[in-house]
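1. Let me see the structure of the following:
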Amino acid sequence: MAFIAGIQVIHAPASALNNAGMQPGSATENAVVVKALRINGRSYPYVSAQAYRYWLRRTLEQLQPEGWTVAPIFREKKVAYTDANPVEYADDDVFGYMRAPGKSVEAADSRAAFVDATETKETVTRVSPFRVGTLVAMSDGLVQDFGTMSRHEGDPVPHEHQFYRTSLKGMFSIDLGRIGVFTYENRTGFLNLDEVRRQLAETRGLAHDEANRAYRLPDEVRLQRIRALLSAMPVVDGGAKQALHYTDVNPVVVVMAVVRGGNNPFYYTIDGDRQGLARPVLEAFQEIGEVWGDQILSPLYIGWVEGYASEGRQELEQNLETLQQAYPHGVVLGHPRRVFARLAEELERHPEWLA
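-> So this is what the prediction gives:
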């Protein structure tokens, strides 16, 4: 079992990327608050995993990289769902789904306007092979900003909202052995295919693994879907309040590698300073190489944008030779987008990681 395990940091210089809604009892009666954790009396802003996944899915829709297909969305009264068809749609494969029996006739978006929903004989569910953690601020502090709507006759209408300056850190993981592999085991999360979808898998010529009750896409198609995901993560676009607090949400720091099993040892390699900027913890990098070296299958990839917390990147460059010795497959240091591309290239050379 091989996983891409990593952490990423996005920088929010003056931002409100994920809001919790209106604040009751505010002075203006028109106040928007950001999502935040309350720890020891201090507020730490965060971006929910749901929000980040939405950004990433929309980015993939817009980019349409090779091998990526977007699942149509359907609606029945108060229930909305994707087609839940991972054979046809990379979107359903990578991000998972749950769909109960039934057939929708109402499209919830223009993509589905001329697409019939795949008939569903029994409830199908799929655990997402792509996992992402909440992006949590590395420093506390919220600013309350006041404004008015005054482009009309009469008294201006006051309003207020929160924003912050910090960097936010979170984990991610990609289960390489699950992308493009669809089981029909009758338990929650593993009944990916019902009778209708199994017939489709047979028609499309997917390899049938009877022993593990699974169907498998060709490795080339599976790699395309993984490469598409890796190409979108360093250019992800999204976030709330962009008209007022335009923010680039691309990762400014990423640390990742291919590892055995689903553990993610890299969370403590990056910490925050007093200004909420990322800094490398060299002792943690060194210890992970020594302790987890037998579980790390690829080079360690470190992406760090030049100009962001420059002392951190300089510290890594000055100690790169020492780090190289600590990791059995070496260390790659560069811009986040380049290291994502290097990792995608490495996958091509190791089809055994998809097993």
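2. going forward, measure contacts between C-alpha atoms and count neighbours the same way
-> OK.
3. I'd assumed residue 298 was in a helix, is it?
-> No: under DSSP: H, G, I helix; E, B strand; the rest coil, residue 298 sits outside any helix and is assigned coil.
4. one more to line up against the first:
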Amino acid sequence: MAYLAGKIVLAVSAGAPNNGRGENTTTTPVKKARIRGQWYPYVSAQAFRRWLRETMVDMGMVASPTERVGKAQGKAQKANTAADPIRYADDDLFGYMKAAAKSADEATTLRDTPFMVGTFLSVEPARPTEDFGVMSRGIEEPVLHGHEFYTADLAAPFLLDIPRVGTFTLPTERGGRPNYLSPEAALQVAQAMSVGAEQVSFRGGSAVRLPLEARRDRVAMLLDGLAELTGGAKKALHYGDRTPALVAALPMAGGVNPLTFAIDGAADGSGLTVSGRVLGEELKAWQDQWEAPVRLGWRPGFHERIRKEFEHDLAGLIDEGQIVIDHPRSMLRGLAEEIRTGRHDAWFDDPAR
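-> This next block holds a predicted model:
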């Protein structure tokens, strides 16, 4: 297996975790999409990845330093990280692009992300409510302001390309690949070699790969971060728990996600569905492409009726250990520990064809 495919559900209760852009108004909107004439609040993938990165920093990860470059105003503004995936786990896991100025000798270098995540879209229509506020403390003329909040379950898929963690391809004569160290990064290559990296052939190209222990630790760190996730806007007024209410994951040989329609919003807009029938059919269709067990983390009290139906529909697979249900924190931390101790080292290489 080479990929960890999954789905995450966040439960937002009277919250405003991701603000949108207000236009000529004193009311701060939440991000929302209009679909088939109705409003669906969402949290962007960028916001979620920021929450995860900051959670990992709180847990001890040293983050890649950022720098704003370019003009103070206008279209030439840029912000770069150090673009050093050898030293910084977040540059490795989340990717980067460091674009050079046209007149500079330095080349543009980039890495697309091994950790892919979708938009956390509400599973049902939910029109945000506008909350009205007044700042009048110690001033004669009160200042009026407002903001939106909502209650909804938000769901998004994710995919972790495990062999690419700690693996950095080098450009070829045909040009650079989307996961490379530039020719000007000889210092990075030398630094990687100094900490035990080796040069390998990877997906048709030449690559530098960090030692397996470091790669294990980075994947485990990501899973630990998901288990302890915190973040979001408006915490002073709308504090909310941002750890997953439901998370499912299974190792796959390819980049397919069998959980896409198993955990989703109902077609009639009535809310979250977790379909044992759909998951069972998907697992059967991809039976030679996944490795048991399918791991589900399901918080107690979250859609208990749906959980009972799910467990009833897949009782056979649960009894056989093909599907395991636990608390999200226990599931994610347990899987992280299994990876950290080497139980899933085969996942760090592409399966033989």
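5. Who are the contact partners of residue 122 of structure 1?
-> By Cα atoms under 8 Å, 6 or more residues apart in numbering, the residues touching residue 122 of structure 1 are 100-101, 194.
6. repeat that for 6 Å
-> For residue 122 of structure 1, the contacting residues are residue 101, by Cα atoms under 6 Å, 6 or more residues apart in numbering.
7. which residue in structure 2 lines up with it?
-> Counting by TM-score structural alignment, residue 122 of structure 1 lines up with residue 107 in structure 2.
8. Please apply the same query to residue 199 of structure 1.
-> The alignment partner of residue 199 of structure 1 in structure 2, by TM-score structural alignment, is residue 190.
9. after the helix or strand harbouring that match comes which helix or strand?
-> Using DSSP states H and E, residue 190 of structure 2 sits within helix 186-194. Remark: after helix 186-194 of structure 2, the chain's next helix or strand is strand 198-202, criterion DSSP H and E.
10. Could you report the neighbour count for the closest residue to residue 336 of structure 2 other than its chain neighbours?
-> Computed as Cα to Cα, 6 or more residues apart in numbering, the closest residue to residue 336 of structure 2 that is not its neighbour in sequence is residue 220, at 4.2 Å. Residues contacting residue 220 of structure 2 under the criterion other Cα atoms under 10 Å number 22.
11. Name the nearest residue to the residue nearest the centre of structure 2, ignoring sequence neighbours.
-> For structure 2, residue 117 is the residue whose C-alpha lies nearest the centre (Cα atoms, centre = their mean; 4.3 Å). Once flanking residues are discounted, residue 117 of structure 2 sits nearest to residue 158: 4.2 Å by Cα to Cα, 6+ apart.
12. Please pull up the equivalent of the one you found in structure 1.
-> Using TM-score structural alignment, residue 158 of structure 2 pairs with residue 172 in structure 1.
13. mean per-residue distance, the helix or strand hosting that match to structure 2?
-> Assigned by DSSP H and E, residue 172 of structure 1 belongs to strand 157-175. Average distance, strand 157-175 of structure 1 versus aligned residues of structure 2 after superposition (mean Cα distance after the TM-score superposition for structure 1): 1.0 Å.
14. And what about the residue nearest to residue 336 of structure 2, helix, strand or coil?
-> Quick answer, by three-state DSSP: residue 220 of structure 2 is helix.
15. Would you mind confirming that it makes contact with residue 338?
-> No: using Cα atoms under 6 Å, residue 220 of structure 2 makes no contact with residue 338, being 8.5 Å away.
16. so which strand or helix has residue 33 of structure 2?
-> Applying DSSP H and E as the criterion places residue 33 of structure 2 in strand 32-35.
17. mean shift between that strand and structure 1?
-> Looks like 0.6 Å for strand 32-35 of structure 2 (mean Cα distance after the TM-score superposition for structure 1).
18. That strand corresponds to what range in structure 1?
-> Mapping strand 32-35 of structure 2 onto structure 1 (TM-score structural alignment) gives residues 36-39.
19. Show me what the matching stretch is in contact with.
-> Here stretch 36-39 of structure 1 makes contact (Cα under 6 Å, 6+ apart) with 43-46.
20. between the residues you listed, which is nearest residue 335 of structure 1?
-> Set against residue 335 of structure 1, the nearest of the contacts of stretch 36-39 of structure 1 by Cα to Cα is residue 46 (24.2 Å).
21. Work out for me the element the closest one sits within.
-> Counting by DSSP H and E, the element that carries residue 46 of structure 1 is strand 42-47.
22. what's the following helix or strand after that strand?
-> Using DSSP H and E, the helix or strand that follows strand 42-47 of structure 1 in sequence is helix 49-63.
23. what range in structure 2 does the helix or strand following that next one sit on?
-> Helices and strands here follow DSSP H and E; after helix 49-63 of structure 1, the next one along the chain is strand 73-76. With TM-score structural alignment applied, strand 73-76 of structure 1 matches the range 66-69 in structure 2.
24. what's the mean distance for that stretch versus structure 1?
-> Its aligned residues in structure 1 lie a mean 2.7 Å from stretch 66-69 of structure 2 after superposition (mean Cα distance after the TM-score superposition for structure 1).
25. how far out from the middle of the chain is that stretch?
-> 23 Å (Cα atoms, centre = their mean, to the nearest Å).
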